[in-house]
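Engineer: sequence first, then the predicted structure, then my questions.
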Amino acid sequence: MTRTDHGNENREAPCAGLRIGDVAPDFAARSTTGDVRLSDHAGSWLILFSHPADFTPVCTTEFVELARQAGEFAARGCNLMALSVDSLFSHFAWLRLIRDRYDLEVRFPIVEDPTLVIGRAYGMVHPGDSDSATVRTTFFIDPEGVIRAMSCYPANVGRSIPEMLRTLDALQAVDAADALAPANWQPGENLLAPPPTDLDEIYAAKGDAGWFLRDAKTAKGNRA
């Protein structure tokens, strides 16, 4: 249980319903691209994210930037799917405004969730809330349908799209190399090797931290 800045006690933290490593709950719903089902994205990465409401300033800037960067996500084999409590026709009207104002078309699906069934299943909203205007959440779901990362932002702070891409790059890189991504890691930079569990290897390592703080390529070369 957490205490919010507004002084409300005994409120369940956003995202508390799911944890990293959980299988993402399946659902079917209407969206701006037709009927969608989460399990239809099996075999591909998926970023599922909620936004507080259509026709709001912060959400509009997020969707404009996501539309601009949609090709970057697609190039990484990752689909995008948005969700809010707004109706399907509210989504349509908002996307039309974005297109007319910014000359950008949002082509990834935006799911309607007027009954909060999906939002509550994902811990995007508190069970007692009547709308989702408190948080904007993001779930990174791998091709096996497993939640690999998640983030929660307040309604008055927009997400960083470059950080979403960096997180996706890091998840894909550590999977491919069976390695670890250090702080501030960027694509092309070195990864770290998982620490060994063999005592002889630990004793034989050079330096006081050489056994657990190792470059992944160097460690792999030493094992070859």
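Structural biologist: Looks like it arrived, so ask away.
Engineer: please count neighbours and contacts with C-alpha atoms only from this point.
Structural biologist: Noted.
Engineer: which of the residues in stretch 117-132 are buried?
Structural biologist: Neighbour counts using 16 or more other Cα atoms under 10 Å place 118-126, 131-132 of stretch 117-132 among the buried residues.
Engineer: comparison target below:
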Amino acid sequence: MTLQIGSTAPDFEAETTEGRMRFHDWIGDSWCVLFSHPKDFTPVCTTELGYMAKIKPEFDRRNVKIIGFSVDPVGNHARWAEDIGETQGHKPNYPMIGDPELEISKLYGMLPASTSGTSDGRTPADNQTVRNVFVIGPDKKIKLILVYPMTTGRNFDEVLRVIDSLQLTAKHRVATPVNWKQGEDVIIAGSVSNDEAKQLYPEGWREPKPYIRIVPQPGS
């Protein structure tokens, strides 16, 4: 399956470190970040899981649920969590999905559908493509897909920044410019005519070019 922005995030049932769950039911009316790992007890992923635990309150504040994913069984996740807490100072405080049959990895296109066998005996290099970040909206549509190599730790501060943009632009007819951060000026969406823009922004806007209409962030 080829997943793209706008695709419905595939639903599934799975065992997690917090019990069995149905993914769409677990998301409910929240946003969600699903981030995957090629193998338990890998060094870069250990740092990522610890950092996500540290900044979980930032996701909570945005009504975003976070959930980790690794091809290994849930029992391995529990042992790994101890190492994460010991080395990173923060133990996972969110569920971790187990995928020993590789079904979800294939469902989300992170491993080829032709992949056979189970997670047992597979190395991190065998699963190196299981390094994705999916941001999923309350409508269960995929809003962002990031894919990272095994040797590069992910920037979850950037994921928070993108979520701020996604949530703002879902509510208001604007877009966010390069390197935008919460509270900075935004761009009136191209789908908004000037007549509509005058109703939305009666105080006007800055227009360095007719197609670039800059206004303060709505609600800021």
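Structural biologist: Ah, there it is. Computed from a prediction, not measured in an experiment: that's the story for all the values here.
Engineer: in structure 2, which residues correspond to stretch 59-72 of structure 1?
Structural biologist: Mapped onto structure 2 using TM-score structural alignment, stretch 59-72 of structure 1 covers residues 45-58.
Engineer: what do you get for stretch 87-97 of structure 1?
Structural biologist: So stretch 87-97 of structure 1 sits over residues 73-83 in structure 2, by TM-score structural alignment.
Engineer: what does that stretch rub up against?
Structural biologist: 15-17, 40-41, 46, 91-92, 96-100 (Cα atoms under 8 Å, 6 or more residues apart in numbering).
Engineer: next one: stretch 177-188 of structure 2
Structural biologist: By Cα under 8 Å, 6+ apart, stretch 177-188 of structure 2 touches 161, 164-165, 173-176, 197, 212-217, 220.
Engineer: residue range for it in structure 1?
Structural biologist: Using TM-score structural alignment, stretch 177-188 of structure 2 pairs with 182-193 in structure 1.
Engineer: structure 2: strands as residue ranges?
Structural biologist: Under the criterion DSSP state E, strands of structure 2 are mapped to 13-16, 19-22, 31-37, 64-70, 96-98, 132-136, 142-147, 174-175, 186-188, 206-209, 212-215.
Engineer: pick the most deeply packed of those strands.
Structural biologist: Most buried of the strands of structure 2, by mean neighbour count (mean count of other Cα atoms under 10 Å): strand 96-98, with a mean of 26.
Engineer: sorry, back to before: show me which pair in the contacts of stretch 177-188 of structure 2 is furthest apart.
Structural biologist: 161 and 197 (25.5 Å; Cα to Cα).
Engineer: after superposing, tell me the mean distance of the lengthiest helix in structure 1 to structure 2.
Structural biologist: Ordering each helix of structure 1 by length in residues (DSSP state H) puts helix 57-75 first. On superposition with structure 2, the mean distance recorded for helix 57-75 of structure 1 (mean Cα distance after the TM-score superposition for structure 1) is 0.7 Å.
Engineer: that helix: how far from the chain's middle?
Structural biologist: Chain-centre distance of helix 57-75 of structure 1: 13 Å, with Cα atoms, centre = their mean, to the nearest Å.
Engineer: how about stretch 170-183 of structure 1?
Structural biologist: Per Cα atoms, centre = their mean, the centroid offset for stretch 170-183 of structure 1 relative to its chain is 16 Å.
Engineer: and for stretch 60-77 of structure 2?
Structural biologist: 11 Å.
Engineer: what does stretch 167-177 of structure 1 rub up against?
Structural biologist: Residues contacting stretch 167-177 of structure 1 (Cα under 8 Å, 6+ apart): 76, 140, 148, 179-181, 185-187, 191.
Engineer: may I ask which two of the residues you listed are separated the most?
Structural biologist: It's 140 and 191 that sit farthest apart of the contacts of stretch 167-177 of structure 1, by Cα to Cα, at 20.3 Å.
Engineer: flag every buried residue along the longest helix of structure 1.
Structural biologist: Under 16+ other Cα under 10 Å, the buried positions of helix 57-75 of structure 1 are 58-60, 62-67, 70, 73.
Engineer: could you say what helices and strands that helix packs with?
Structural biologist: Under the contact criterion of 3 or more Cα pairs under 8 Å, 6 or more residues apart in numbering; DSSP states H and E, helix 57-75 of structure 1 touches helix 88-102, helix 161-177.
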